[in-house]
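**Student:** Predicted model and sequence below, questions to follow.
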Amino acid sequence: MKALFEKGISFEEFVNRDKDTHKEKTLEIYHQIEVDEELVQEIKTIDRIIHVLVFGEIWCPDCMINVPALQKMADINDKIVIRIVSREGNEAYMENYAVNGKPKIPTFVFMDENFQEIGVFIEQPQVVKDVVAKGKQVEIIVAKRKYRKGEYVNDTIREILKILKKS
């Protein structure tokens, strides 16, 4: 995973790969993110290097929301180091994280300073997955609309912090 991480690109390079609407939407979400103050303080307490290998694509709606959330965390604490690689061509690396046999994006693989895996975030925050799992169409539509506008970003950050605290 270390070699793949080292081949990855930064958030800025990731966003700049697109010259159109995907870049605009991703940056719009990024600039709208307001991290709750208690989360900011929690992010600042991370006192060791966390390498995050992101499998993502700029055109993916879930990537447009969750990759900026992760970048905000890295903006708050420079011990969080992100590198992004394409899903395409890296499916073999993603096999361990597949959901129902399919690689999902974004997939964030969190690793310590020695590139030992400490946890994974896949696709969406659990709160959105829970609404979808209930199967109530109206609730799903409302939740997805809010999610696409970036209203669950703090949930993504909370979930990532839980992963990092377990390790």
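**Tutor:** Right, received. Where do you want to start?
**Student:** Could you use CA atoms for every contact and neighbour count after this?
**Tutor:** OK.
**Student:** Give me the residues contacting the longest helix belonging to the chain.
**Tutor:** Criterion DSSP state H: the longest helix present in the chain is helix 61-76. Helix 61-76 has contacts (Cα atoms under 8 Å, 6 or more residues apart in numbering) with 11, 22, 25-27, 29-30, 33, 35, 40, 43-44, 56-58, 80-82, 105-106, 123-124, 148, 150, 153-154, 156-157.
**Student:** Among these, name the ones in helices.
**Tutor:** Among the contacts of helix 61-76, the ones falling in helices (DSSP H) are 11, 22, 25-27, 29-30, 40, 43-44, 148, 153-154, 156-157.
**Student:** second one coming, line it up with the first:
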Amino acid sequence: MSGLKDIYLKGFTFEKYLGIASQDELEKLEELYKNVVVSDEFVNKIKIIDKKVHILASVETWCPFARIFLTTLRKINEIKPIFDLSLITYGRGVSELAGYLKIDEDDFVVPTAVFLDEKFSKLRVFNGFPEKYHKENTLDTIDATRNYLKGKSVNDILEDILMVF
């Protein structure tokens, strides 16, 4: 599926993402980074992973859901660099990525990330937040959403992301 590879190769790095973020957004990212703690259980799971996966993610610096997703990926890669990340904007996500993932424009959110194998074939999609949240309406209260966005549900994000392995 060369289309996903082409989009991936045209994306930008996490460092560029940080470079386009406002000072306020950077402060929120730093606060999240301090608050997100990966449990020993997940550290051990990450350490035994023996392959790398490409991630193509549609994100925006203003989106708190994208910030928690990217912070979680950053923490994982600090434990063991298992993800190669390429980022695109929401606009490019809607115009270029949504069709490949068969997501209607009205349902396309940031972050939407597609996990790709070494041949750039789709392994899994992360659409906004962990899959189980879509089924359970887990973020149906203001407090639940706030806690999620503060990094207090990082184990759920980790569990969802690591299902790719």
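**Tutor:** It's in. It should be emphasised that the depicted structure is a prediction, and the values quoted were computed from it without experimental measurement.
**Student:** And the TM-score between these chains?
**Tutor:** The TM-score (TM-score structural alignment, normalised by the length of the second structure) is 0.86; 160 aligned residues with a Cα RMSD of 2.1 Å.
**Student:** Now the buried members of the contacts of helix 61-76 of the first structure.
**Tutor:** Buried members of those, scored by 16 or more other Cα atoms under 10 Å, are 11, 22, 25-27, 29-30, 33, 35, 40, 43, 56-58, 80-82, 105-106, 123-124, 150, 153-154, 156-157.
**Student:** Now do the SS call for the counterpart of Ala113 of the second structure in the first structure.
**Tutor:** If you follow Ala113 of the second structure across to the first structure using TM-score structural alignment, you land on Phe108. What DSSP: H, G, I helix; E, B strand; the rest coil gives for Phe108 of the first structure is strand.
**Student:** Phe108 of the first structure against Val52, yeah?
**Tutor:** Yes: counting by Cα atoms under 8 Å, Val52 is a contact partner of Phe108 of the first structure at 6.2 Å.
**Student:** what range in the second structure does stretch 18-37 of the first structure sit on?
**Tutor:** With TM-score structural alignment applied, stretch 18-37 of the first structure matches the range 21-40 in the second structure.
**Student:** Surely Gly56 of the first structure touches Pro103?
**Tutor:** No: at 10.4 Å, Gly56 of the first structure does not count as touching Pro103 under the criterion of Cα under 8 Å.
**Student:** list residues touching both of the two?
**Tutor:** By Cα under 8 Å, 6+ apart, the residues touching both Gly56 of the first structure and Pro103 are Arg87.
**Student:** To which residue of the first structure is Ile103 of the second structure aligned?
**Tutor:** In the first structure, Ile103 of the second structure lines up with Ala98, judged by TM-score structural alignment.
**Student:** er, Glu78 of the second structure actually
**Tutor:** Using TM-score structural alignment, Glu78 of the second structure pairs with Asp75 in the first structure.
**Student:** Then Val125 of the second structure?
**Tutor:** Aligned by TM-score structural alignment, Val125 of the second structure pairs with Val120 of the first structure.
**Student:** tally of neighbours for that match?
**Tutor:** 18 (other Cα atoms under 10 Å).
**Student:** Look up how far Lys102 of the second structure lies from the residue positioned nearest the centre of the second structure.
**Tutor:** With distances taken as Cα atoms, centre = their mean, Phe69 lies nearest the centre of the second structure, 4.0 Å away. Noted for Phe69 of the second structure: a distance of 21 Å to Lys102 of the second structure, by Cα to Cα, to the nearest Å.
**Student:** Out of the ones in helices among the contacts of helix 61-76 of the first structure, the closest to Gly89 of the first structure would be?
**Tutor:** Distance to Gly89 of the first structure across these (Cα to Cα) is lowest for Phe11, with 19.3 Å.
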